[in-house]
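Participant: Show me how the following folds:
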Amino acid sequence: MENKSHNSAQRALEEKALHWHVRLHGGDATEADWLDFTSWLEAKPAHNDAYDVVALAWDDADDLPSALHIETSNENVQQGNVVAFPMDRLRKAVAAKPWAFGGGFGAAIAATLMLLVAPVYMAQNDAMDPTIYATAVGEQRIITLADGSTVTLNTDTSISVIMDKTSRRIDLQKGEAYFDVSHEKARSFTVAANSLRITDIGTRFDVRLNAESTLVSVTDGIVEVEPMAQANGGAKNKKPAVRLIEGQQAIHFSNSAEITVQPFDSTQVTTWKQGYLVFKNNDLGHVVSELNRYFSTPLSLAQTDMASLHFSGILQITDQDRALRDLTALLSLTVAKTDTGITLHQDDRVHSE
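Facilitator: You can find the predicted model right below:
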């Protein structure tokens, strides 16, 4: 009796995980759905384990119509939503022909899901050329997309946009962009950024490309982040996509498979949209590097040890002369301008005291 009760509970948990996966990736999930899903996921470790099996199997599964004999008729599919999942028949098929499902129940789950929700994922996309948007150094630009979403481009940024009947795809080619996404039932919204793919549903987030890393910062809602190789089916040891909620930031280095999640200070990430940067006890080397993103005349430090000086304050990024006045006044620095750049020096009269 105890074993029967356990099997029943496990079956219910599996079906709930399947429900969430189809709901969230079928194109009609709302922000409330994502929040409810997060609460369910965090309620018990078993919930997370069950969902991970589904998410991992989704990408690995092979076809199984011959083993399950499931027909994609109106009895099984209605407007792209799962009506009834044949869990018992699936278990029997896996037991009888394990080789057909990659040797695991999880792979069979994913293959069945693919069959049942085929109307969502198998629609034909019209071939379209991407639309390119870009900004110069020091320029910022707000782009309103055809779906009503907005993309704010930071300095020296380039994106390509493709929108078709089933998806909205953005490729952040360089720089930094802030996304305010309009919810749509029928089309997903994804951003390719360096080595990451970000999947969004009705939320706001910032993506920044650095020389060796990619940063994703969520200011509202939820996004899923995963390495591009894994998203395209190229990774051997696949892991579930990392889910970020408001106030969380993901950092991914190009030479690593790991994604680090940490809290972030929104005042230090998104204030560029208001024309200024906020620094809190940052090294001067970092401050100079950040300012150089916004101005065509580069700043440099006269002595290497100056890079370790600490700076806290607000600097304008629309006026280089004003930014220099504020920076040099707060740190007691002097400025030497040449035809090729600006060099910051320590004021010996102050620093020798």
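Participant: going forward, measure contacts and count neighbours with C-alpha atoms only.
Facilitator: OK.
Participant: Now do the same contact list for the residue nearest the centre of the chain.
Facilitator: Of all residues in the chain, the one closest to the mean position by C-alpha atoms, centre = their mean is Ile198, 3.0 Å from it. Listed by C-alpha atoms under 8 Å, 6 or more residues apart in numbering, the contact set of Ile198 reads Thr190, Val191, Ala192, Val223, Glu224, Val225, Glu226.
Participant: Could you also give me the structure for this next sequence, so I can compare it with the first?
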Amino acid sequence: MATPPNPNELMEEAARWLAALDAGSATREDFEAWRAADSRRAVAFAQVVDAFEQIEPLRALHDPLPRPSRLNRRNMLRGGMLAGGIVLAGGTVAMQAAARDYAETAVGQRRTVVLADGTRVSLNTDTRISWRIKGTTRSLWLERGEIGLDVRAVAGPALRLSANGMRFDLEPGIFNARREPETVALLVLKGTADTGRRQVGEGALAQVIGGDLAVRPAEAAAIDRARSWRNGQLVFEGESLDFVVSEFNRYLDDKLVVADPRLSRIRLGGRFTNTDPAELLTALEASFGIHARRAESGAIMLSAG
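Facilitator: Predicted coordinates:
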């Protein structure tokens, strides 16, 4: 029989997750998987959040709170101090985690939100963001999907964008950011961004794969696509059918499927409405003789005539 987890260790682990979520170094998907694996974890995390909400008045009276050393934090956690020992990574960080605002879109939807500093954030399909604009803090987290950013000039620090453990400091300008499971891409359409390792200037694309950062001039097609999705369009300039299908599927509940592998490398271009594949299907049949049929599952199967 497995040994039940020590309650203090559970609280410490929950506090680590709260601090990691706040710092942008953990994904919501990983957190939900951790929490769902054991009901005691969900209880511990709720207690962590509740405790920091209760000591918010102390923060107002003594701001900033002293940041204890790792040894002191561990002793307090195990000794049951401060509402069950919830002091990991500093009280300020964890308390602020509950102060974020959120916005999201479903598959095929778009919306725009305006932050308190005037920054406009356009959310593409199936996207979720959170942010905190308070005092000198200007932080935005891209939790999934793609956003367009019109960052406004205000007194104080740059807007900090976090995604998948990567951080970008955005000066006033226009940007496009996209997060996928293993990558983060930031396109600078106007202005500059700082990765902490190097500057990213206008017309450049910064791409992070794992811990590796690459910065290069953006292709004209990538810039066109970053601008066009805000108008509900997808633009292609000679990309493979595999790529076209994967881009379209981001916007569709009923996915496109290339049923014949021989068709995958066909290249095509054009401008299409992103939530309705009818124009694409017409072009595929007229130009390449590719037929579409709907499967019982709802998927749209593409095959040679």
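Participant: okay, now Glu219 of structure 2: neighbour count?
Facilitator: For Glu219 of structure 2, the count of nearby residues is 11 (other C-alpha atoms under 10 Å).
Participant: Show me what it aligns to in structure 1.
Facilitator: With the correspondence set by TM-score structural alignment, Glu219 of structure 2 lines up against Phe264 in structure 1.
Participant: all helices of the stretch 251-353 of structure 1, in order?
Facilitator: With helices called from DSSP state H, counting those that start in this stretch, the stretch 251-353 of structure 1 shows them at 284-291, 320-331, 348-351.
Participant: Touching the longest one from outside, list them.
Facilitator: By that I understand helix 320-331 of structure 1. Phe295, Phe311, Leu315, Gln316, Ile317, Leu333, Thr334, Val335.
Participant: rerun that using 10 Å as the cut-off
Facilitator: The contact list for helix 320-331 of structure 1 (C-alpha atoms under 10 Å, 6 or more residues apart in numbering) reads 138, 276-277, 284, 287-288, 291-292, 294-297, 299, 309-317, 332-335, 342, 344-347, 350-351.
Participant: Show me which residues of that helix are buried.
Facilitator: Gln320, Ala323, Leu324, Asp326, Leu327, Thr328, Leu331 (16 or more other C-alpha atoms under 10 Å).
Participant: quick revisit: can you tell me the residue that sits opposite the residue nearest to the centre of structure 1 in structure 2?
Facilitator: Counting by TM-score structural alignment, Ile198 of structure 1 lines up with Phe168 in structure 2.
Participant: Phe311 of structure 1 now?
Facilitator: Checking TM-score structural alignment: Phe311 of structure 1 goes with Leu268.
Participant: hang on, isn't its match packed against Val245?
Facilitator: No. Contact between Leu268 of structure 2 and Val245 fails when scored by C-alpha atoms under 10 Å: they sit 11.3 Å apart.
Participant: What are the buried residues along stretch 292-307 of structure 1?
Facilitator: Asn292, Arg293, Tyr294, Phe295, Leu299, Ser300, Leu301, Ala307.
Participant: so how far does it reach from one end to the other?
Facilitator: 14 Å (C-alpha to C-alpha, to the nearest Å).
Participant: rewinding a little: list just the nearest of the buried residues of helix 320-331 of structure 1 to Trp34 of structure 1.
Facilitator: Distance ranking of those against Trp34 of structure 1, using C-alpha to C-alpha, places Ala323 first at 41.4 Å.
Participant: Could you check which residue of structure 2 pairs with the closest one?
Facilitator: Match for Ala323 of structure 1 (TM-score structural alignment): Leu280.
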